[in-house]
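Trainee: below are the sequence and a predicted model; questions follow.
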Amino acid sequence: MIKVYILFVLSVVPCSISIQLLNYADCGSSAIIHSILLEPCDATPCIIHQLQNYTARINFTARANHKRAFNFASSVTTGLNDKWSVPTFDACTNDLKCPIQAGLAQIYTITVTCPLARPSRVAAKWEVKTGDDPNDPDIICFVFPVEIV
């Protein structure tokens, strides 16, 4: 009986809460986005806490080859973009396998910290671009609702 109890506790403790983002908008991706998983998150809009880490797993297939890729993040409210810092600007030094090959499915995992911000409901925007300029074309771009608390 004790062994069963210990196994039960060990199997419950490491669980984390995540949600597959279904309520997101593609904002110009050249790649095909298959799914996006956000953790920890258990609702839509995702309730995110200032200075807490969040991990996104983006399952995608590129339609073209790309030598490099760069991360950009922001929140969008009433037409204004508020840039967020990203821990790893060069996506190829993070988890993304570069060069990115057309037709090859990848899961890109990145962890970001919610910035200090005035509590509000905003649209979070994530972009992976072909270059290090914000005006470069998007490989991946999606927007999803969040509530910052």
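Mentor: Arrived safely, thanks for sending. Numbers count the residues shown, from 1 in each chain.
Trainee: when you work out contacts or count neighbours from here on, use the C-alpha atoms and nothing else.
Mentor: Fine.
Trainee: pull up the gap between the residue sitting nearest the centre point of the chain and residue 49, please.
Mentor: The centroid of the chain falls nearest to residue 56 when counting by C-alpha atoms, centre = their mean (3.5 Å). With distances taken as C-alpha to C-alpha, to the nearest Å, residue 56 is found 15 Å from residue 49.
Trainee: residue 18 now?
Mentor: Residue 18 is 15 Å from residue 49, where distance means C-alpha to C-alpha.
Trainee: just residue 123 next, same as before
Mentor: For residue 123, the distance to residue 49 (C-alpha to C-alpha) stands at 15 Å.
Trainee: between those two, which one's more packed in?
Mentor: residue 123 (21 against 17; other C-alpha atoms under 10 Å).
Trainee: that one and residue 109: what is the separation?
Mentor: Separation of residue 123 from residue 109 (C-alpha to C-alpha): 20 Å.
Trainee: what about versus this one:
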Amino acid sequence: MIAFVKVQLVLLSCVLCTGIYLKHFTDCGGHGTIHSILLEPCDSEPCHIFEDTTYHGTVNFTAGFNSQTALNKATAEIANAWGPFHVTPEDACGHGIICPVVKGETYTYTADAVPKNFNSSIRTVAKWMVVGDNNEYLICWDFPVFLNV
């Protein structure tokens, strides 16, 4: 009986935490090769983004250059300006990325982004980056989103 209840809880948590592999994204100047991007919770594209909700990204990529550092950043275009999303952890090292980053190595890293402070619902573009040495993008991708107040 206990095993049955555990299985039901696991299945319920899978239903509540839906995610999708993004198909509609573009590289925005990263030097690495992105193999896949899983975004949770999101059940369709464009993903509907809500303020103060935590979005979990899992990205598999191959590094295009060596770097001692790897920092997460995310933003979205709102009213013809780019507004930041809070990303945790800011330091991507140790979250699937082993630093120093080695050119040609493949990594699967995870991070969370929490959008804040948009004043209206709008369809727009979000940008997520992992920034390496000399402010160069290890990886960078744009993807369509619908921001919901």
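Mentor: Great, that's in hand. Because the structure is predicted, anything quoted here is derived from the model rather than measured.
Trainee: surely the residue nearest to the centre of the first structure touches residue 35?
Mentor: No. In this structure, residue 56 of the first structure is not within contact of residue 35 by C-alpha atoms under 8 Å, at 10.2 Å.
Trainee: now the strands for the first structure?
Mentor: Remark: strands assigned in the first structure by DSSP state E are 19-20, 25-26, 32-39, 46-48, 53-61, 70-77, 80-84, 105-113, 120-129, 138-148.
Trainee: tabulate those strands (CSV), appending distance to residue 10 of the first structure.
Mentor: Shown next, in CSV, are the strands of the first structure (distance: least, C-alpha to C-alpha, whole Å):
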stretch, distance to residue 10 of the first structure
strand 19-20, 22
strand 25-26, 38
strand 32-39, 20
strand 46-48, 27
strand 53-61, 23
strand 70-77, 36
strand 80-84, 37
strand 105-113, 25
strand 120-129, 35
strand 138-148, 32
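Trainee: skip the chain neighbours and tell me the closest residue to the residue nearest to the centre of the first structure.
Mentor: Among residues not flanking residue 56 of the first structure along the chain, residue 38 sits closest, at 4.6 Å (C-alpha to C-alpha, 6 or more residues apart in numbering).
Trainee: quick one: map that neighbour onto the second structure.
Mentor: If you follow residue 38 of the first structure across to the second structure using TM-score structural alignment, you land on residue 39.
Trainee: give me the number of residues near that match?
Mentor: Neighbours around residue 39 of the second structure, by other C-alpha under 10 Å: 21.
Trainee: what about it, distance to residue 30 of the second structure?
Mentor: 19 Å.
Trainee: got it, and residue 60 of the second structure?
Mentor: 13 Å.
Trainee: kindly report the same for residue 73 of the second structure.
Mentor: 13 Å.
Trainee: comparing those two, which residue is more hemmed in?
Mentor: Comparing residue 73 of the second structure with residue 30 by other C-alpha under 10 Å, the one with more neighbours is residue 73, at 22 against 19.
Trainee: so the more buried one touches residue 132, yeah?
Mentor: No. Here residue 73 of the second structure does not reach residue 132: they are 11.0 Å apart, not a contact under C-alpha under 8 Å.
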